[in-house]
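Engineer: predicted model follows, preceded by the sequence.
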Amino acid sequence: MLLKSRRHRPSGGSGEPPAEEDALPQAADGDPELGRASQWRLVWRKFRRHKLAVAGAVVVLIVYFVVAFAEFLAPSSPRATDERMTYAPPQTVKVDVSLGGGIDFYVNGYETHRDPETFELIHTEDPGKRIPVKFFARGDGYDMWGVLPWDRHLFGAVHADQEVYFLGADRAGRDLLSRIIHGARVSLSIGLVGVAVSFLLGVFFGGISGYFGGTPDSLIQRITEFLIAVPTLPLWLALSAAVPPDWGPLMRYFAITTILSVVGWTGLARVVRGRFLSLREDDFVVAARLDGCSRPRIIFRHMVPSMSSHIIASLTMAVPAMILGETAMSFLGLGLQSPAVSWGVLLQEAQNVRTVETAPWLMLPGVAVFVTVLAMNFVGDGLRDSADPYK
């Protein structure tokens, strides 16, 4: 960042010192504080100017807030079934304003009949049936974060024995909104856990390759090039197909996370290697080496922090890839399976074109994937542009 040169005013006969604002370095835009600002402050300052990145960050924070409070935000349990409500359409929330100024919310109930030719249930809204809904309604009991028992939900039916379907129901009569909210927890946690493991592998192997060079560099780069040369999706499918089908949802969850991590570390390793090659001859690294610092200390206390902004930008771009990988494998039946709930599992019902034609709301998990991945990509673009604020 360009700095204005310091100006020295002659003191004249009075011997007055130069003004304080002239003694401090000033940024090109006239802000004297930026001349001595930390790198993270400069990154944040530039990131705020990226409007799409800021909007994407807001969406990502909302999504992870939903993940953290999924039980409270979901109207009902994701596994509560009702065979009478198979493929029930979404219910629209309506407002009733009384003469006294009170506001009541309600949805219309269903009028159900069976098609005489196909024998499938047909649900239509019945204006004569009103199901009152309210905030902080009682419903299915749950344990918040596994420790706090509660039965309140953000929005639901006033009477606990009545079910509402704000986004419709699936073939088993389960509330789709509740399943999307709970599915976000699995899909997004796989992305975070997978990226965390990829971060450790990428920094470790990329750091060794870039710092030591020679034989370790050649060996690690050949392995990296081999993994990059293999098409990602077929490799994911082949490895996930090797998972025993009798494993439970928890075991398959860890297996999918491991697969995504093992395949996803190569990109970060190449980024770290390139940065290490350019940093290992810098003055501060040479000074640390001459001062007697050990190699691990030089790598993890001096070199890695100097490129932390670049690593964060790379990790942010890797999370959407992890989410799409899990969704693709679960959609094809090679990832998580029911009774596990993830966005990929929910999209399995959208494979049937006839089902989608009669119940198009089953595609809503795909909309959730699209919005989340797009927002994360915007955040990654903003972090990548802000990683070097001195440009």
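Structural biologist: Happy to help now that I have it. Residues are numbered from 1 along each chain as shown.

Engineer: when you work out contacts or count neighbours from here on, use the C-alpha atoms and nothing else.
Structural biologist: OK.

Engineer: what about residue 212, how many neighbours?
Structural biologist: Residues lying near residue 212 (other Cα atoms under 10 Å) number 14.

Engineer: ok, now residue 253?
Structural biologist: Residue crowding around residue 253 was assessed by other Cα under 10 Å; the count is 19.

Engineer: ok, it touching residue 338?
Structural biologist: No: if you go by Cα atoms under 8 Å, residue 253 and residue 338 don't touch, sitting 11.7 Å apart.

Engineer: what about the residue sitting nearest the centre point of the chain, helix or strand, and which?
Structural biologist: Nearest residue to the geometric centre of the chain (Cα atoms, centre = their mean): residue 188, 5.1 Å. Using DSSP states H and E, residue 188 falls within helix 176-212.

Engineer: next up, a second structure to put side by side with the first:
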Amino acid sequence: MATSASTINLQTGEEARQATAISPARLIGRRFLRNKLAIAGGVVLTLLYMSALFADFIAPVPYTEVHEDYVFVPPQLPRFRDEQGNFHLRPFVYGLDSELDMDTFRFVYSEIHEEKYLIKLFVEGYEYKLLGLIPFNRHLYGVDAPGVFYLLGSDDLGHDMVARVFMGARISLTIGLVGVILTIIFGATLGTVSGFYGGGLDTMIQRIIEFLMSFPAIPLWAALAAAMPPNWSPLQRFFAISVILSLIEWTGLARQVRAKVLSFREMEYTLAARAAGASDARIIFRHMLPNAFSHIIVVATLAIPGMILAETALSFLGLGIQPPQTSWGALLKQAQLVSVLLQQPWLLIPAFFVIAAVLTFNFVGDGLRDAVDPYSL
């Protein structure tokens, strides 16, 4: 019996030793999951990207559809009680009647209590391709014609702000990702080459980086964006803006990767690989870049908010995304005038989405930075 008990204890000890052998990736994952703010940011980011991916499904009408009779309609909230105080299980909205105010020369809308339009889910509407592949005509919500339902209001052309905001999210959020991917490619490649080979090549790359970093970012971006041919397609302009945004951002990453590679170059595993006859490419891609990968991911995550803000600034100045395409910055361009802010404050709604995206990316980036820090508790 004693032998059996000791065997069990030995097995338990072996299992305990195996349990303590945690891979670095799993250790980073555990540290990240302990950061509740980063997890919350990740959830919000997932919702933002899912809403951008399914923007056509969420939008009740096409984002380019113009309604001249419904210009600057305030946000309509779903109602559960009618004007007589009766409760309804199904939400509804009233019909709208417009009248031109001769003092302010803007339309004033009033509700037509005799017209009730039920808000329905998964209604039929305009046709589109779900995920760009599947023909589909169902939408998240809507009302029967001739009723209208502007959940977030409308703009100066009667565009539905829900459709504009979520279709604009596709541009603003994707430009941040594409710009960061280009930043990683340029910064990681040139930083690794600079740190690994050193000498005159290192000096030349560092001088180029210093030259690019000496330019003020916003004026340089504005000048390059203004130089784009006006006849370019929206897709060409999109990728051009992505390249412009990453033109300066890669320099900071390149310097950080160079510093990492300089320390990796003297490590024992690098010297052993050289002694074994490994090629430079194998040493770089097999040993150095994987060790710097966690740092690159953290820097890239923290760089995405800057990309989103830069695109928003360019589009706000009229130098970014042009109609009929839209982005959060292009939507905020309508809110430049103080009179618009006072009379149509709902045009500032895209700003809250920008703030949410920037804050959540920063939360996730801070969580990743703390997770990959070997000295964090």
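Structural biologist: Nice, I can see it. Please read these numbers as outputs of a predicted model, since none were measured by experiment.

Engineer: tm score of chain vs chain?
Structural biologist: The TM-score (TM-score structural alignment, normalised by the length of structure 2) is 0.93; 370 aligned residues with a Cα RMSD of 2.2 Å.

Engineer: rewinding a little: give me the mean deviation of the helix holding residue 188 of structure 1 from structure 2.
Structural biologist: In this overlay with structure 2, the average offset of helix 176-212 of structure 1 from its partner residues is 0.7 Å by mean Cα distance after the TM-score superposition for structure 1.

Engineer: tell me how far that helix lies from the chain's centre.
Structural biologist: In terms of Cα atoms, centre = their mean, to the nearest Å, the centre of helix 176-212 of structure 1 is found 10 Å from the chain centre.

Engineer: got it, and stretch 223-233 of structure 2?
Structural biologist: On the basis of Cα atoms, centre = their mean, stretch 223-233 of structure 2 sits 23 Å off its chain's mean C-alpha point.

Engineer: Provide the aligned range in structure 1 for that stretch.
Structural biologist: Under TM-score structural alignment, stretch 223-233 of structure 2 corresponds to residues 238-248 of structure 1.

Engineer: what is the end-to-end distance of that stretch?
Structural biologist: Start-to-end span of stretch 238-248 of structure 1 (Cα to Cα, to the nearest Å) is 19 Å.

Engineer: which stretches in structure 2 count as strands?
Structural biologist: Using DSSP state E, the strands of structure 2 run over residues 79-81, 87-101, 106-118, 120-130, 134-142.

Engineer: for the second one, which positions count as buried?
Structural biologist: For strand 87-101 of structure 2, burial by neighbour count (16 or more other Cα atoms under 10 Å) applies to 91-96.

Engineer: and the residues you listed as a markdown table, adding distance to residue 107 of structure 2?
Structural biologist: What follows is these, written out as a markdown table (distance: Cα to Cα, whole Å):
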| residue | distance to residue 107 of structure 2 |
| --- | --- |
| 91 | 26 |
| 92 | 23 |
| 93 | 19 |
| 94 | 17 |
| 95 | 15 |
| 96 | 11 |
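
Engineer: just give me the closest of the residues you listed to residue 364 of structure 2.
Structural biologist: Taking Cα to Cα as the measure, residue 364 of structure 2 lies nearest residue 91 of the buried residues of strand 87-101 of structure 2, at 36.6 Å.

Engineer: need the counterpart of residue 192 of structure 2 in structure 1.
Structural biologist: Alignment note (TM-score structural alignment): residue 192 of structure 2 maps to residue 207 of structure 1.

Engineer: residues in contact with that match?
Structural biologist: If you count contacts by Cα atoms under 8 Å, 6 or more residues apart in numbering, residue 207 of structure 1 has them with 269, 272-273, 276, 299.

Engineer: pull up the aligned stretch in structure 2 for stretch 39-53 of structure 1.
Structural biologist: When structure 2 is aligned by TM-score structural alignment, the counterpart of stretch 39-53 of structure 1 is residues 24-38.

Engineer: now do residue 239 of structure 2 against residue 233 of structure 2, distance only.
Structural biologist: Distance, residue 239 of structure 2 to residue 233 of structure 2, using Cα to Cα: 10 Å.

Engineer: so which of those two has more stuff around it?
Structural biologist: Remark: of residue 239 of structure 2 and residue 233, residue 239 carries more neighbours, 14 against 10, as counted by other Cα under 10 Å.
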